[in-house]
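Student: The following block contains a protein sequence and its predicted model.
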Amino acid sequence: MLLDALLFAAGVALLVGGATALVSGGTRLAGALGVPPVLIGLTVVAWGTSVPELIVSLLAALSGRGDMMLGNVMGSNVANIGLILGAAAVLMAPPNDRSMWKLEIPLLIL
């Protein structure tokens, strides 16, 4: 039981450290390339957070579990858009900026 708690705490610490490194690295990359940080967020960071889902889906497909693969893809998209975006909107109301509605919202839906 104690070992499980220690492994869980270590996993959470590594997850927080990895997420912090990913975001700060993406910010530095955007500055070095001279591109808006939202572009890096939509590409590099999104790719990095999707790799575990991709690996699970590939392993499911290779083992003949297409239903598991489809469930993983659909579930992660619903969770990412519905839960995360909803929680972020509850914590901080999105700005009423016309450029966001013209660029970022259509890209999110895409």
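Tutor: Now that the structure is in, tell me what you want to look at.

Student: make it CA atoms for all contacts and neighbour counts henceforth
Tutor: Will do.

Student: what are the ranges of the helices in the chain?
Tutor: Assigned by DSSP state H, the helices in the chain fall at 2-33, 37-40, 46-62, 66-78, 85-91, 98-99, 105-109.

Student: could those be laid out in CSV, adding mean neighbour count?
Tutor: Output for those, formatted as CSV (neighbours: other CA atoms under 10 Å):
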stretch, mean neighbour count
helix 2-33, 13
helix 37-40, 16
helix 46-62, 14
helix 66-78, 14
helix 85-91, 11
helix 98-99, 9
helix 105-109, 10
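
Student: Pasting the second one now:
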Amino acid sequence: MPELATSVVAAVRKQSDIAIGNVVGSNVFNVLGIWGAGSIVSPLYAPGISMMDYWMMIIFTVLLLPLLYTGRFLHRVEGAFLLGLYGIYLFILRPQ
């Protein structure tokens, strides 16, 4: 929650660098630091994550890199495109 509040305040103040850096930095620390330390204490299992989920993470990352590389700015149309793809992914995952 603190990361969300900081990112919202930074976005309102038109400081998108801080907002993006805060979210990315927090996620990287949580994955590498918290999960890493937790897995030393006790092995972690994620039975709900399938190979499709891993492939979707890779695909979204590959799609995001060229969008951010051109001018290092994500336009609304590009964000809407990624959000639409995520919606399609969630639609595919919905229970039958």
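Tutor: Now that the structure is in, tell me what you want to look at. Source: prediction; values computed, not measured.

Student: TM-score them against each other, please.
Tutor: Once superposed, chain against chain, the TM-score is 0.47 (TM-score structural alignment, normalised by the length of structure 2); 54 aligned residues with a CA RMSD of 2.5 Å.

Student: Around residue 93 of structure 2, how many other residues sit close by?
Tutor: 11 (other CA atoms under 10 Å).

Student: same check, this time on residue 79 of structure 2
Tutor: A total of 13 residues lie near residue 79 of structure 2 under the criterion other CA under 10 Å.

Student: Which residues are in contact with it?
Tutor: For residue 79 of structure 2, the contact set (CA atoms under 8 Å, 6 or more residues apart in numbering) is empty.

Student: Please, which helix or strand holds it?
Tutor: Using DSSP states H and E, residue 79 of structure 2 sits in helix 76-93.

Student: Likewise for residue 18 of structure 2?
Tutor: Short version, using DSSP H and E: residue 18 of structure 2 is in helix 16-29.

Student: Tell me the helix or strand right after that helix.
Tutor: helix 35-41.

Student: any idea how far that next one is from the chain center?
Tutor: In terms of CA atoms, centre = their mean, to the nearest Å, the centre of helix 35-41 of structure 2 is found 21 Å from the chain centre.

Student: do the same with stretch 83-91 of structure 2
Tutor: 14 Å.

Student: now swap in stretch 48-62 of structure 1 and tell me
Tutor: 13 Å.
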